[in-house]
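Asks: build me a model from this:
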Amino acid sequence: MRKLIYLTIMAGLVLMSCQNNKEYKVRGEVANEAFEGTNVYLQKMTDDAMIITDTSVVRNGEFSFSGNAEVAELRFVTLDETVNAEHDIRVPVLIEPGKINVSFDTIVTVGGTEVNNAYNNMRQEQQALVKQIREVVERFNAAQSEGTLTESLEAEVNQEYDNINKQLIELNYNFAKNNINNELGQYLFITSSSMFEPDQQRDILNNASDSFKAKENVKHIVGRLDNLERVAIGKKFVDFTLADPQGNEVSLSDYAGQGKYVLVDFWAAWCGPCRREMPYVVSAYEKYKSKGFEVVGVSFDQDHETWTQGIKDLNMTWPQMSDLQYWSSPVVDLYAIVGIPHTILLDKEGVIIEKNLRGDSLEAKLAELMP
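Replies: Reported below is the predicted structural model:
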């Protein structure tokens, strides 16, 4: 009888142990007293919206969630959005068995389990790099507004920006690659994929599960990646037909592959960086158009008058085309464009030889091609 009782107790302990192996506990801290007594939400992201899966309350600057995690899943810990806060009020967390810590302060941190610790370390490095980028941009803007921006300073600032940005890309790439089979790594990949080079995206996806690659938003990324490779340097241009300012149909092939070097400039009148870049394009066009250089402007504007006024204001005397569909234009996906200005330089046969030449680099390349 004693043996039977002993075995029953041991079986119960084993069962409890198995159950506890799936238990998670989230312990959170909120430094801002304005959140005292307000709700904190554990949310799941769907294709349509954020769905609340659990609710807690901030008491004495603390809150908590607990439950069982059958599988590790991505959730977002979100503070009350009605409270005016200077810092982040939402942070992604991988809900997995174990103790998870979340702290909302001037810096938001999350940790406690292996994946969350790794994400937190990456996130802190990420924020430090973003801060450096902001400082570089502020330095550039200050010099520009004060009239002290020299060519050498601009080149120095651009190089510094590029170096920091490369570190940021590498940081995101490494985390996404190493965590592509958990939902936190998948979330980072989906939200950051456009910053990765095509070979980096393929490398990450090669390690991903079939179920992840079957998701609609991932299919879209793969489709964009296919388009990127179709219009990579060394590939011939992909033709499309839009309307010129007078409403006549024109095709890229009317200019590309016709024996001239052609810069295809994707822009919009509402785009500040496009406007700042345009004087360099105008200068290059005036200098090299007689030597066999052409520019074709492709606008992502929505309004015809705004588009044509932009052409006039920016002294753009080269061919223009648009369907006035903004980011819904089929050209966006066709050329895998994620931001403007975006340019591609075609050789005389219509082969892509350069992309996104900025500032004086366009004239430098043309000087090399047409001495």
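
Asks: use CA for all of it now, contacts and neighbours both
Replies: OK.

Asks: element containing Gln200, please.
Replies: Using DSSP states H and E, Gln200 sits within helix 198-206.

Asks: for comparison, sequence B:
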Amino acid sequence: MKKKRYLLILFACFYYSCDPAPAIFNFETKNFGPNAVISVKSSENGETLKVENITNGNQTFRINMPKKGYAILSTYDDGHDEEYSFYLDKGNYKGVLDGKNAATYPFKILPTKEGEEMISFYKQKEAMNRSLLDSLALAEREFNLATPDNIAEKAKKADIWRAKKISSELNNIEIFAKNHPKSDVTIFLLDRFGRAGSEAKKYLSIFKGLDKEVKESKRGKKLLSEIMQANQMMAGNKMPHIEGETPDGKKFNLSVLKKVNLIICWVSYSGKNRKNNQILAHLYEKYKDQNVEFIGVSFDKNKDSWKKVIKADKLTWPQYSDLLGEKSPNAKNLSNYSATYFFLADRNGIVLSNNDLSLDFVDSEIGKHLANQ
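Replies: This next block holds a predicted model:
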């Protein structure tokens, strides 16, 4: 019996010596509804690490085996969601979560260098954006209360303030990067902001100012690859060559291009893409006799499935694929592995649109470039 007890004690000592110290969260929580929830998930892989009901008071919870890396703390309260980025590691986390003051970064103490740098970024952001966010909130309220007579005016005003918020966000990251050139937090912030496609030049400018070690990190190299691909697709640059062949074996040649060309990156097995095809087929009928061409670039692997969908969806414009799927050079060079993805090019293959077009704007963009050229 003594031997068994000794073995249990030995096992427990071994287990706890190997188990890393937990991440312990201490929050003052207030002004949340009865069904409010707080959660923590990994920003690296989306894994949910913790879910807790918000109790309003002094609330403590822990993550027993935290994996180092960037994470997202979220609150959900009666249909209203908020997200806050931070760096997760073992140690103590302290702050205030206020349901009526969601714009304020909740963490006051974070146990790592990256965490302290994140706090520094959010303090800077809050100081710079306070009046802007107030103006945006006012514009949003006015839009929600708009009448049929003034809704267009209120919508335009709200859109202007939303655009200013986006611009301000990137400016905040730029200022932080200048003050913290050795911080990996900048790479995370740029990646999470997710506008390399439309702000490639600004991204590249910020990236170049970072310390060599940060730029050459795994995360840094990945972001640079995305920036360079996006920069290649900026308006005025020549689009990458389209690899592959049509279903009947013809290779892509610039001679198929017309005055304005819509390049459509897609896959035949996507339900969303199939719905898009219905809209695109109608648009093609509208523009096919106006010196406009559509060019389909598929990231499929199965030739028979690809051909069947082309026939079934009545896609009468030129279609190309190298049948390499996600390994296709087209996937990397044209859309950074996104499908669906749309962009416009002229008869020489010069990119006309700066970023991935939403299908809602394809019609108006084609019309605009037809009129301008």
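
Asks: what range in the second structure matches the helix holding Gln200 of the first structure?
Replies: The aligned range for helix 198-206 of the first structure in the second structure is 200-208, by TM-score structural alignment.

Asks: that stretch: average distance to aligned residues in the first structure?
Replies: Stretch 200-208 of the second structure, aligned to the first structure and superposed, deviates on average by 1.2 Å (mean CA distance after the TM-score superposition for the first structure).

Asks: what's the spacing between the very next helix or strand once past the helix holding Gln200 of the first structure and its chain's center?
Replies: Per DSSP H and E, helix 198-206 of the first structure leads on to helix 210-213 as the next helix or strand towards the C-terminus. Taking CA atoms, centre = their mean, to the nearest Å, one finds helix 210-213 of the first structure lying 21 Å from the centre of the chain it belongs to.

Asks: in helix 210-213 of the first structure, what counts as buried?
Replies: For helix 210-213 of the first structure, a neighbour-count test (16 or more other CA atoms under 10 Å) marks Phe212, Lys213 as buried.

Asks: name the residues that touch it?
Replies: With CA atoms under 8 Å, 6 or more residues apart in numbering as the test, helix 210-213 of the first structure has contacts from Leu205, Val218, Lys219.

Asks: quick one: the strands in the stretch 1-150 of the second structure?
Replies: Assigned by DSSP state E, counting those that start in this stretch, the strands in the stretch 1-150 of the second structure fall at 23-30, 37-42, 48-53, 57-63, 69-77, 80-88, 91-98, 107-109.

Asks: how about the last one: buried residues?
Replies: Of the residues in strand 107-109 of the second structure, Phe107 count as buried by neighbour count, 16+ other CA under 10 Å.

Asks: hmm, who's touching that strand?
Replies: So strand 107-109 of the second structure is in contact with Asn92, Tyr93, Lys94, Gly95, Val96, Glu116, Ile119, going by CA under 8 Å, 6+ apart.

Asks: recalculate using a threshold of 7 Å.
Replies: The contact list for strand 107-109 of the second structure (CA atoms under 7 Å, 6 or more residues apart in numbering) reads Tyr93, Lys94, Gly95, Val96.

Asks: and the fifth one, by the same measure?
Replies: Contact with strand 69-77 of the second structure is made by 32-33, 35-44, 81-88, as judged by CA under 7 Å, 6+ apart.

Asks: now with 6 Å, please.
Replies: 36-43, 81-88 (CA atoms under 6 Å, 6 or more residues apart in numbering).

Asks: tell me the one of the residues you listed nearest Pro148 of the second structure?
Replies: Asp81 (28.9 Å; CA to CA).

Asks: can you tell me the closest non-neighbouring residue to whichever residue in the first structure pairs up with that closest one?
Replies: Under the alignment (TM-score structural alignment), Asp81 of the second structure pairs with Asp88 of the first structure. Among residues not flanking Asp88 of the first structure along the chain, Val108 sits closest, at 6.9 Å (CA to CA, 6 or more residues apart in numbering).

Asks: and what of Ala243 of the first structure?
Replies: Glu249 (4.5 Å).

Asks: at which residues are the helices of the second structure located?
Replies: Using DSSP state H, the helices of the second structure run over 2-18, 113-144, 151-179, 185-193, 200-208, 212-215, 218-232, 271-287, 303-312, 329-335, 359-372.

Asks: could these go into TSV alongside distance to Leu254 of the second structure?
Replies: Output for these, formatted as TSV (distance: least, CA to CA, whole Å):
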stretch	distance to Leu254 of the second structure
helix 2-18	62
helix 113-144	45
helix 151-179	36
helix 185-193	34
helix 200-208	26
helix 212-215	36
helix 218-232	18
helix 271-287	19
helix 303-312	22
helix 329-335	15
helix 359-372	18
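
Asks: nearest to Thr246 of the second structure, of those?
Replies: Per CA to CA, nearest to Thr246 of the second structure of those: helix 303-312, 9.6 Å.

Asks: count of residues packed around Gly247 of the first structure?
Replies: For Gly247 of the first structure, the count of nearby residues is 11 (other CA atoms under 10 Å).

Asks: kindly report the same for Arg195 of the second structure.
Replies: For Arg195 of the second structure, using other CA under 10 Å, the count is 17.

Asks: just want to check the distance between it and Glu52 of the second structure.
Replies: Distance of Arg195 of the second structure to Glu52 of the second structure, computed by CA to CA, to the nearest Å: 32 Å.

Asks: can you check Ala158 of the second structure too?
Replies: 35 Å.

Asks: neighbour count winner among those two?
Replies: Ala158 (21 against 14).

Asks: list the contacts for the more buried one?
Replies: Contacts of Ala158 of the second structure by CA under 6 Å, 6+ apart are Ala139, Glu140.

Asks: could you rerun that using 8 Å?
Replies: Taking CA under 8 Å, 6+ apart as the test, what Ala158 of the second structure contacts is Leu136, Ala139, Glu140, Phe143.

Asks: ok, now Tyr341 of the second structure?
Replies: With CA under 8 Å, 6+ apart, Tyr341 of the second structure has these contacts: Ile264, Cys265, Trp266, Ser335, Asp356, Leu357.
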